[in-house]
Structure formats: C-alpha cells, structure tokens
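Participant: let's see this in three dimensions:
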Amino acid sequence: MPGPDMRRLKARYAHFLLPCLALGPAVAQAQEGELSEIIVTAERKAESLQDAPISIIALDSTALAKIGATGLSDITNSVPNLQQITWGVGNTTLRFYIRGVGQTDNQLLADSAVGVYVDGVYIARTSGLATNIPDIDRIEVLRGPQGALYGRNTTGGAINIITKRPNDELSALQTLRLGNYGYVKSTTVVNLPLAEGLAVRGSFLFDKRDGTTTNAGVGNDFNERNNKAARFDARWQPTSTLTADYAYDYSKYRSTADLYYIDVVSPGFAGILPEQKHRVSVAQLPSPVQDSHTKSQGHALTLTLDTDVGTLKSISAYRKLNFQAYQDYSGNSFLNIFRNLDLRSKQKQFTQEVNLVGETKDGAFSYVAGLYYFRETGEEFAVDEIGLINLLSPRHIGARNTAYAGYATLGWRPNGTSPFSITVGGRYTKDKREADNHIVPEVSSSYSKFTPSIVVDYQIAENASVYGKIATGYNAGGYNMRAADFTSPFGPESLTSYELGLKSELFNRRLRVNAAVFYSDYKDIQFTITVPDQPDPAFTQTLNAGKSAIYGAELDVNLLITDDLIASFSYGYLGSDYKQVPLGDSTDLYHAANAPKHSLRTSLDWKLLHLDDGEVSLFMDYTWQDKTHTSPRDAFPGVDLIPAYDLANAQIRFDRDIGAKSKISFSLWMKNIFDQEYYVDSLNIFQALHAYSMVRYGDPRTAGIEFEFRF
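Facilitator: All right, here's what the predicted structure looks like:
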C-alpha cells in the first residue's frame, strides 16, 4: 500500500508541501491584517474558540466549502485524532473514534462513544449520518469525554453540527457541483423575511454519483449513491427577549455497498480464491447486488428566553429513522460465501432539554444548569446467509432506551477580571434498557453514574492562556443483539481524562497556536468480539474486561503570512497501553482501534489575483495518517490493518461581484490528486470462512467544476 514514511515524504509531494509548512483544520479567514475570531458554542454559550478551555476544531461554512464538505463523512481528514469508518453493512452508517475511543459495532442497545448533535439535538443512531445536510453554518469537533454539558454522556467526544438560521434579509444561494463518475450535487437555499421578527429559510440538496467500481453482474454498480435532503427553518421573535426556532429536516438516501476485497485468503481456500492486492475498475459477485435505503426525518423546537439571571433555553425534538442495508462479503469471486441478506432497522426518539446559561453582573461567577430526557424505541430484523444457507434463525430485536440527566457547572473568576478562573461541574445520568428478541420475551437493566469535571484556566498574556482539565464520561451498559445469550447484559464503561492545553495568538494576531496533551484512564472497556470456532461472523459477544491508558497530543497552527496568504498545520499523536483484556488474552495483542499514532494536515489558502470586481484564489490541502488497526485485538499478525496513506486535494476559484450583494463563483476542484490506493476499512472476522482479511478502498481520484450564485 502506498504511503510515505514519517522520516521522509515522497519526493513528488515536495512541490505541493513546501508552501504549506506552517498551517488548521479550518483555514481561519483574514481580517484587516489579523486572523479573524472564531466563535463556538462548545460549552453551551457563544464564545471565542481562544477562550474555550477545550481541545476543539471548528470548521465554518467557508472552510467546509473549500474541502467540498456537506456532511460528516467529508471532514475526517481535516481533524487529527478523529477517525470515521463507514460500517460495513450500509454505507450511510458512520462510526466515529476520537482519541482512540469509539464504537466498533452499530446496535440499537449500545450507544456510540462519540455523541453527534444537530443544533443541540442528540442523534442516537449512527445509521444515516452519512446523508448530507444542506445549509451548515459550522461543525465543531470536541475531543475528550463530554460528561457534564451534553445531552448524552460520552467517553470519546462530541461532534456538533450547527445549521444556519433564518434572518431578516432576503437572500438566496444556488450551487451546482459536477464531476467524474457522473457526480452531480445541487444545493438551493432561500432566506425569506415574512414580517418584522418573522423569517423562514428553506434548503434542498441533491447529491448523486455513479459507482466507482463497475458491476459486471446483476444490479447497480458498487459504491453509487443518490441522496435527496431538504430542510425548513422558521424563526419568530415576538419580543426582544424571546426567540422561537422551528426546524424540520428530511433525507432519503439510496446507495449500493462498496466492494470488499479478499486481502489475505484463509488456508482452506488457498489456490481457489484469489487475493486481490489492488483496486479494480470492474468486479462481479456471484449474487445480484441489491440497493440499500435510508430515510430519516426530524422536528425540533427551540425556545430561547433572555432573563435577568441568564439565557433560558428549551430544546424539544422528535426524530424517525428507517434503515435497510445489504452487503456481500464474498469478495470478487465466483462463490457465494457470506451475505448480510436482509438488515432492516426502524427507530424513533424523543428528547427534551432545558438549560440556563448566565453569569453574575460583576462577571465573577458564571453558571450552566440543565435537565435532560431521552426516550427511544426501535426494532431490527436481520438475516445472514452463508453459502446460500441461512445457518442461524433470523434476528428480530425490539429495543426501548430511556435516559434522565441533570447537570451543572459553576465558574469563578475573582473580581470578574482576574487572569485566573476555575470551573467545577458534574452530571448525574440514569439509563434504562429494555429489549426482547424472537426467543426471549423481555430483558431490562438500569445504570447510573455521576461524572464530575474541573477546569483551571490562567491567562498568561493578553492573547495567551493555559488550562488544566480533568473530565469524566461514561457509556451505559446494554445488550448485544447478536449474542447467543441475549439475556446477559454488558456493563457500562468509563473514562477519566487529564488534559493540559495552550491557547495563544501572537504577532498582532497573525499567528494562532493551540495545543493540548492528555492522558486518559479507560476502564471496563466494552469489547465486541466475534465468537471463536463458529462460522457466522455476525455472531458476536460484548465483554467488559478492558482497562487501558490512552495518551496523546494535538497541535493546531494558523499563520497569516500576508493579507492574501494563510497557511495552516494540524498534528495529532496517539498512544495506548492495555493493562487488562478479555478472556485471559495477552495484553500484547491489544491496541486502541482506529487510532493512528501520527496524523497531520497542512493547507494553504492563497488569494492569487485581485480584480476590480472579483478575485482568484487557490486552496490546497494535504493529509497523512499513520497505519492503524480497525479492531482492538490482533486475531492474526498483519490483518485488520490500514497501512499509512496520504491524500492531496486542491481547488482554484474565481469570485466576481455582480451587484452590491450578489456574487457569482466558478471553481475547478480535484480530490486525491495522485490517485492513491488506500484502505478505509479492514476486517478480520471471516477467518472461519474464506478470508483472514477483507479490505475496502477509499475513493479514487475525483475532479470537476462548481458554479455558485448568491444574492
């Protein structure tokens, strides 16, 4: 597999990298000779990214446009120490890992270690997260446990998607993006003020692409997609202190699964099935390729009231998800080996949150307090097929999950102006799980946890501060839907993180340097492993037998070289040390999954030419990540491994003003410029069948044009 060694980057990249030696994940915009301020809401209040004592990456709408992102699946390479792997069964299901903590499986009765939120609404299931979201204002990635302020308690971190809200100005946006493989993406946004204090905003996105691998057999090509998404927002401000926001979103996604290749064949099939070491342009499976479908929709009502004691907010939301997926793991072969023949899932959720954010008049004390309620119902039906024979009975699972929580933080800054501040917080969470399957009528279990936190912050200069943070998080226990003993629950896991950070802006705010180091004590880790000595890889068990230390560092740099040239650099380091593992195994076999030891990103944003009515700009970015394992245990040496790889992307853009508030733009873009072959997944669950290792490749080189019109 291609991928440069950390000691020397490939020579052919030198011309691409030399201009980018200083560089962040989102390129900061320049404003009158200094880097612009980035506003985030990571701690439940609007504040500068430089004032938030947390390791956070924020990508605003401008940065997202430069990398061609319209959803979560597009941001992975922009954030070191964040990994995203599409679940093998259904390519709209995203599994996230932050600092080596995440979820290996997708189940109704287990929560993700990384929480995803849209405008403050928790998205319980990761199925459908790959669907694109129109009209995003920014995406914030919070690294580390979030056990004090967010809707659900998580051990890995949180990802916040913030959409644009209606305003009192008539405006519209239309973009059309075209590319190879029949790629078409159209985004339409209209903002319409109806009356004083009342405005609506509508957006529609159409995203279609043909398959990247031609299917010579029956069915559509591999890895094709057709996504339609719409959103409607209304904002009503009847008084100067009260704001009501309503949002409705809808997404319908049809796709075909990507092709899994046999990387290392099992001994029983040696000489019968070929090992496939490179991407192919044409493939054929012994059975017809079937489509997968995902449909999601949701309503959200947010009421915000400004009072004398702070801002009181209520967030009420209801969401529905329907998911149907198909995947064939037979490889590019002539034999029917293993298929997820029919996987269907339905889910509904209701969430209610009320919180108060404020501070005393002298600024000495700041506070956040809130109550949270979550209710979820769902069911899953699945049939697995081995060699055209269904060896196990179909799984039909019913799930009911409920959670209650109360949380609060209190910050103290002496005299309201002291360079020193301390914030303490805590959250009490109670979870209940109820489930049934086609054999057991019903099982239930309950879990509760108090997760405290403390942050000390000190401003060492006008534009520089350091902080120390101890944060805790936990994931509730649950039931493994694919286990033989469905009645035996697995317990909760917990994580305590110790973090030191620096936030600084130097040289009249032309250089921004943010850094953090951390050490995490991870206990009772929820391991999901394939049951030994049986043929069905979907037959798994979840154990609480893990204890490890995960440690690392993050560095984010932005440099305004000239008023027309901004460079950025981000780096992440991860290490792990397992101290306790399941089934009496050796700790030497275990490592943090989806946690490359080194990962980096560089980018360059350059205004090449100023015209009387416009400008020409160039944006380039380069990412590299170290090798990483996709499961926590080495079943066999050298499998479940994604080798190191690198990617380079570029966009050249022409913007022209055609009126006081109107603009047209034209762009040429290219992703994976050097057409790298790289893995995005590696599976080691088929040893008892045909393959010690199966892999899936990332997208080949894609390129195209984009037109944009706004007024």
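Participant: contacts and neighbour counts: CA atoms only from here.
Facilitator: Noted.
Participant: so Gly90 makes contact with Tyr326?
Facilitator: Yes - using C-alpha atoms under 8 Å as the test, Gly90 is close enough to Tyr326 to be in contact (6.6 Å).
Participant: can you get me a residue count around Asp613?
Facilitator: Using other C-alpha atoms under 10 Å, Asp613 has 11 other residues around it.
Participant: likewise for Thr243?
Facilitator: When neighbours are defined as other C-alpha under 10 Å, Thr243 has 18 of them.
Participant: what residue, apart from its backbone neighbours, is nearest it spatially?
Facilitator: Across the structure, with C-alpha to C-alpha, 6 or more residues apart in numbering as the measure, the residue nearest Thr243 apart from its sequence neighbours is Gln237 (4.6 Å).
Participant: likewise Ser548?
Facilitator: The spatial neighbour of Ser548 that comes closest, neighbours along the chain excluded (C-alpha to C-alpha, 6+ apart), is Tyr578 at 4.1 Å.
Participant: break down this structure into its helices, ranges please.
Facilitator: Taking DSSP state H to define them, one finds helices in the chain at 14-17, 61-66.
Participant: how many residues are close by Asn223?
Facilitator: 20.
Participant: stretch 146-160: how far from the chain's middle?
Facilitator: Relative to its parent chain, stretch 146-160 has a centroid offset of 13 Å by C-alpha atoms, centre = their mean, to the nearest Å.
Participant: now the other sequence, so there's something to compare against:
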Amino acid sequence: MLIELLSFALQVADQTTVPNPPVPAQADDDGTRAGPAAPDAGGDIVVTARRRAETVQSVPIAMSVIGGTAIADTGAYNVGRITQLQPTLQFYSTNPRNSAANIRGLGAPFGLTNDGIEQGVGIYVDQVYYSRIASATFDFTDTERIEILRGPQGTLYGKNTTAGAINITTRKPSFTPEARLELSTGNYKFVQAKASVSGPLVDDKVAIRLSASVTRREGTIYNVRQGEHENAQDNQSLRAQILWRASPSIDLTLYGDYNHQNPNCCVQYYARVGTTQRPLNRQYAALAAAQGYAVPSTDAFDRLTDVDTPLRAKQELGGLSLLANWDLGPATLTSVTAWRFWHWDPSNDRDFIGLPITTVSANPSQQSQFSQELRIGSNGKRAVDYTLGLFYFYQTIDTQGLQVQGQAASRFLLNPGTAPAGSAPGACATPTTNACNPAVLNGLTARNTIGFTNTSAAAFGKLTWHVTDALSISPGLRVNYDKKDGSYVSVVTTGAGATLDCSVAAQAASSTVRDRCGVLSPQSYSPTFDNWNLSGDITVAYTVTPDIHAYATYARSYKSGGINLSGLPLDANNGPILTSATVKPEKVNHYEIGLKTQFLDRRATFNLAGFWTEITDYQATVTNGQLGVLRGYLANAGKVRTRGVEFDSAFRPTERLNLYVNGAYTDAKYLRFVDAPCPPELAGGTTAAAGQAPSPAATPGGISPQNCDISGQRLPGVSKWAFSYGAEYDLPARIAGLDGQVYAGYDGSYRSRFSSNPSPSRYTEIDGYALSNFRLGFKQRDGINVFAWLRNAFDQDYYEVLATQSGSTGLIVGQPGEPRTYGVTLSTQF
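Facilitator: Okay, the predicted model is just below:
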C-alpha cells in the first residue's frame, strides 16, 4: 500500500493544480503561540501532540498549529471559523446539536446528528475529551494554541479517534501578575469582549487564572413573518483555573467553565427547486401554488425568510476537571479527572418555509459525561521512550423529542392520487381525498422519549525506540471496550388527542390511519451494543538532517459500533425494522508518508504528507422512504476510501514579511455502497417492484428504485481541492507617542465544489468559492494591538449546506455562508 501511496502522490504531482496538508507555525509574541506563518530564524514551536513537549517539526504526525494571537488576528474564534485556515478540516453545522467536524472527509456521517454513534474527530480541551461536537461550539477564550492532528490517534489519546484530533490548550495560571483584554465591534451590531487575569494567590505555590467572553451579533437573515433577524450570536462564557504546586515534583490544576448560548438560530430556507419523481402536481411548485403561497425571495442571498416557527438554539455547557502531574524523575505520572454537562433546548422549523407543515420539530437533550485518564510517560530522550495509559468514560443522554404536523401537512405529505386532466396545479383526485383534508394530519404529534448510556474503557500505549540518533521506530497498541444501551419510545397522537394504532388490522380498516402511520408511526425498541477490539499503529521516522524529517505510518484502527436513536426505518406495514437498530464498528486501514523540512536558516518551512485510508463498514446516514420522516438513520456502507496529498508552507523572507500557503488534494469516495438512499431526482415516485425498471432521473410520476448503488461516487462534504493562504507585512512606526509597527494582513481560502447530500445529487452540489479577509492595524510587542478587519471582503455568495425538504417535493433549502463583515478590534496585555 505504501508503494501505491507513493504512486498516487506522483500522479497528483503531475496535475496542474497544487495539492493539500497542514498549517505552518510561528513563535508567538509571547513565545507560546504558533500560527499560520514561518517561524523566526532559530525559533521552535513546542507542542504536546504525543503527550510530551516536542518541536512541531520533529513530531512524525501530520499536524497543524494555530496560536492564540493568530486566532484573534484572523477572527477564527470557534471551531467553524478555523476551517478557513485549515484545508483538511471540514466543519458543518445547521445548529449546535447538528454539527460535525471531519478531517480528510472522515469523522461523522453527513446529515442530522444521531446520538447513538461516536465522532471520528476527537475534541480535547486541556486534555479533557468532549464527547459531543456540539459542546465544542463555544468561543475560544484565553487560548494558547490549537493543534490539529490528522489520522488515527488511538494509541496516544484516551478516546479512540479514527480521523484525527483537535487539541486545544488554554493559557495556564501565571505567578507573575498579568491581564489581557480584547474588544471588538462591527456591522450587524457585532460586539465581542474577552478578558483574563492571572496571578499568584499564595507566593509561588498557588496561582489563579480567570477569563470571560461575551459575543453578540444580530442575525444575517431577516424573517419577514416574525420581524426578527435569524442566525444571530449570543454567547457568554466563564473559565477559571487554579494551579497548586504541591511540591517540587507535584502540581495540580483545577479547571471550571460555564458557557451559555441563546441566539435566534438556526434557519435554512428556500435555495432552489429540482424535479423529483413524485407526480408533478405533488411537487413543490404545484403544492405552493395550491396554497396560494410564495417565499419572500427565490434568491437565497437576499437573505429573507418567512419560517413560521420561532427559532431557538439555547444551550448550556460546562464542567470541572482536575489535572495532576507527578514528576517521578525518569517518568511523569498524569491523571485527568473530568465531569462535563451539555443541555440543549432548541426550536426549529423543519419544513423550512412559511406554511404550517411541520410546526414543531425539537429534540431537547441533557448530557452528562465522566472521564478518567491515567497516563505515565518517560521524561527526556532515552533509548526507548514510552507513553502508557488507561482511560474510562461514561456518558448519559436523555432526549425528549417532539414533532407536530400542521394544517398544510396533508397537502404536502400525502398522495391524493391522479387528478383529472385539466385540474389546477396541486389539485386532488377528489375533494374527499385525505390529501385535501387538513384534519387528517393537522395536530398529528410524535413524542419521543430517548435514553442512552455509553461506557468505554481502554488501555493504550506507544513506544519510541531510538535505533540510532537519526532513526526511530514507534509501535503503538490499544485495547478498547465499548458498551452502548438505548431506549427509544415514540408515542403518536392524532389532532383529537387519540393514540395512533398502526397495527396491520388498523391500517387495513382505515385509509386515514394508514396515511397517518405513513407520516408518523409509533415505535418502541431498546437497542444494545458491546464490543472489544484491538488496534495499533507503527511509525518509522528518520532525521535526514536537523531540518529535514521523514516518516511513514501504518495504523489499524476501529470506530466503535453504535445504535440508532432517531427512529428506525419502517417495513411495508409501517413497523420498525429492528435489524437496523445497531450498526457495526468501522474498521480502518490507514497509510501515510510525510516529510517536514525547514531551510534558508529556518526562514522557510515546507511540510508534505500523503495518505491513503480505507474503511470497511463505514457508518453512513440513510434516509427513510416514508414521506414525513425528517431524520435519517444509520447503516453500514460496504467500503470507502479517502486518499490525498497535503502540504503546508511558510516563508519569512525578511523580518517584516510573513507568507503562508497550505493546500490539500483529497479524493474521497464510496468504493462500495450498493444499498444507498437515492438522491432527490430519483426519489418520490412509485417504488419499483421486483424486476421493474426505474424511470430516468427527474421523471414526474415515474418509477423510483428501491435503493441506489452509489459505489464510486464522492463522499459528501469533501472538496477535491482546498487551500488557505495569506501574508502579513509590518513597518516600524510611532503613533500617539507609542513605538510599534503598522501592519497589513491578508488571509484567503478556497474550496472546490462538493456534494451536500449523502448520495450525490445535481441539486445539492455546492459550487467552489474563495474567501478573502483583510486587516490593517498598529501593534506593540506585549502591548496594544488595534486593527480594522474586513472579512469575506468581496461579499462572496456561497452555501455552507444544502438539504432537501422531506416528502420529495423537490424543494432544496440552504444555509448561506456569512456575508461581508467589518469592524475594529482592540487588544492589550499588561
């Protein structure tokens, strides 16, 4: 496979465009920061990716580092925004709960979140694992650096992560009194304030750090029906740390944090219409016309919507952790004990338009997690270095789902038969058909009570054998146990309050019952999953010269299996298919080669990596064929593969100028997925019987395949080409009696076209786009920094996500990216 990987890398190099990797790093103003620029001559960036302090260039892992100053300067103050600095990191969010972070196209299935599986990209904050990507949607506050590691990391980190890890380190308490302040204001009534103070409490024994952050911004989408702006920001956070140097060899740090968010968010709305295989009079245009309805604008970038359900994305998250380090001389013993919570209270409009189709769609959720990691690692460089660890994790989630259908649901979700020739668009076959009777579905309500417990335990370790001063071999091993138990109970009631009976007899006796059961069907099941697995990796690293490092890695990894907790697909009698209650673990084979180089007296950095990852039993999101189902379920695709070439480069030709370019070429495909959901242009028609040929795509009233073979097609959310690039130039200046530098900076990013649907569709392709950000300011070393910023400077219109309305109506809804924003930031430290 390494030979194939080398061959593939050479094929990519022959193409006319440049390919992909990590973000380079630079020594920060305070000596602790790394960002997207070349290091000063002789400067080294220290990271802890392998659970020990090492320079970033010597670590045989494809990784990128973004420092605290770079986060502030570029406006990358949350996980979503750092994607503009990191070509191989993808982040998608339709609201905090439905968020996913992927690296190299892998990590989480594309679509609505299913609580019963785990993420492939681990989020760690001060060595604590955050089990839900939603709980990592906080604003970065008092951040020292962010390390983005690509590829499996299960032999170094407590939780097994098959795609990579985002390792966030905050600034530590200081025994020298210090304070930091950052204030920003901009258009859309944007206001952000961050502050931190640190100093000793007891001489050189106890120190404290306190930090806080507030972000508020008016939404960028205007709701003409409710008279308010949507997709706003309203975030507050507090964080405290107390460091106790109990002895010269023992230190303990107690962390506590609390975050509260309550914005008007999050809306997706009309983007375009595509033809499906549903009868033409049952597709969006005819249905809207029959209701006398028109959206406020058919151009999504007018940023107007009329959704009729109040939107809310309220969440509270926080926790406590205790980090203890005991220096034993030849080794350090580390303990990380943590408890965290996440409470989610949403309100969504899941029909995406101003008609009362689905009037309520909400899944309030409460999560609690406890984790304990115990680790011992050798100190200094020895013939054999090691990191050995034990990890325990326990998580509970309680969810109270609610879905309510409205007066327009019957028209949109039920099939009325064929209307007589010459009938008006959206007409029913007869006025007595259920589709023309709002009372059939109006008030139909599903109340879902969902419980989940997740227990995980592991022993892991990695050795590094220094065969010579230049050659090292690093094998790693992980033994892992996972157990998941769930409960899903959905009770459906009619608009009159009667409990819906979807038994075969009840459906045979009444077409009204049958139509209701086809939209919302009661379910009750208790899935369980448990599994032991063994995984490992081996890396061979060679130091060619002090500034040239090469490595090759093979990893065999597993992503835990899971259980479906969003409802199961239904059989012909609208009963849940219980065999779909669990999904198998993903099995990962990963190959990587890399080269890390510095030259021109370390004023230039160029790092290159090639990777080839194959996954069998890939966990994919599949949609239910039932018309009213909003959420997909999980299934195993046969096999996927992602391969690519990455590079990051930085150059400091003079002390005044920094340049960086990072790029990624990623070829991510389903190698085998023969039982996939069909794209919208092949959905909505009469399901093909055995031996019956489906109609061509986009044939109204046609025959739809039972499923689709999408083998060989692209994975969703992954651009083939992605780049980030930028520069900063400064000149000495004296302003208002202060000596410092005037500087100008630019940061740009580009993504090529990508699919926004689990099964690629021409209706949900998102065109490639480029974004440009500028800043101009004045700064002092360890003093004032004031700058004006302009983001998305050319007001590029682009979508972050496209999705389909349920019911195969052909309506495609979208979430536009942020428009041009501008403002001023002032920061200082003393």
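Participant: superpose the two chains and report the TM-score.
Facilitator: Between these two chains, after superposing, the TM-score reads 0.91 (TM-score structural alignment, normalised by the length of structure 1); 679 aligned residues with a C-alpha RMSD of 2.4 Å.
Participant: one step back: common neighbours of Gly90 and Tyr326 of structure 1, please.
Facilitator: Residues touching both Gly90 of structure 1 and Tyr326 comprise 257, 292, with contact defined as C-alpha atoms under 8 Å, 6 or more residues apart in numbering.
Participant: neighbour-wise, which of these two wins?
Facilitator: Between Gly90 of structure 1 and Tyr326, counted using other C-alpha under 10 Å, Gly90 has the larger neighbour count: 26 against 23.
Participant: OK, contacts around that one?
Facilitator: Gly90 of structure 1 makes contacts with 127, 257, 292, 324-327, as judged by C-alpha under 8 Å, 6+ apart.
Participant: what sits closest to the equivalent of Ile454 of structure 1 over in structure 2 if chain neighbours are left out?
Facilitator: In structure 2, the residue equivalent to Ile454 of structure 1 is Ile538, according to TM-score structural alignment. The shortest distance from Ile538 of structure 2 to any non-neighbouring residue, by C-alpha to C-alpha, 6+ apart, is to Pro475 (4.1 Å).
Participant: what is the equivalent residue in structure 1 for that neighbour?
Facilitator: Residue correspondence to structure 1 (TM-score structural alignment): Pro475 of structure 2 is matched to Val424.
Participant: these two touch, right, its match and Thr451?
Facilitator: No - using C-alpha under 8 Å as the test, Val424 of structure 1 is too far from Thr451 to be in contact (11.2 Å).
Participant: and the two? which has more neighbours close in?
Facilitator: Between Val424 of structure 1 and Thr451, counted using other C-alpha under 10 Å, Thr451 has the larger neighbour count: 23 against 19.
Participant: I'd guessed the more buried one sits against Thr409; true?
Facilitator: No - taking contacts as C-alpha under 8 Å, Thr451 of structure 1 lies outside contact range of Thr409: 11.7 Å.
Participant: name the residues contacting each of these two.
Facilitator: 148, 426.
Participant: list the contacts of Gly310 of structure 1.
Facilitator: In this structure, Gly310 of structure 1 makes contact with 356-359, judged by C-alpha under 8 Å, 6+ apart.
Participant: now with 6 Å?
Facilitator: Contacts of Gly310 of structure 1 were listed using C-alpha atoms under 6 Å, 6 or more residues apart in numbering, and they are 357-358.
Participant: skipping its backbone neighbours, what lies nearest the aligned residue in structure 2 for it in space?
Facilitator: Residue-level alignment of Gly310 of structure 1 against structure 2, with TM-score structural alignment as criterion, gives Ala331. Sequence neighbours aside, Ser378 is the residue nearest to Ala331 of structure 2 in space, at 4.1 Å (criterion: C-alpha to C-alpha, 6+ apart).
Participant: neighbours of that neighbour, how many?
Facilitator: 20.
Participant: swap in Asp530 of structure 2?
Facilitator: By the measure other C-alpha under 10 Å, the count of residues near Asp530 of structure 2 is 15.
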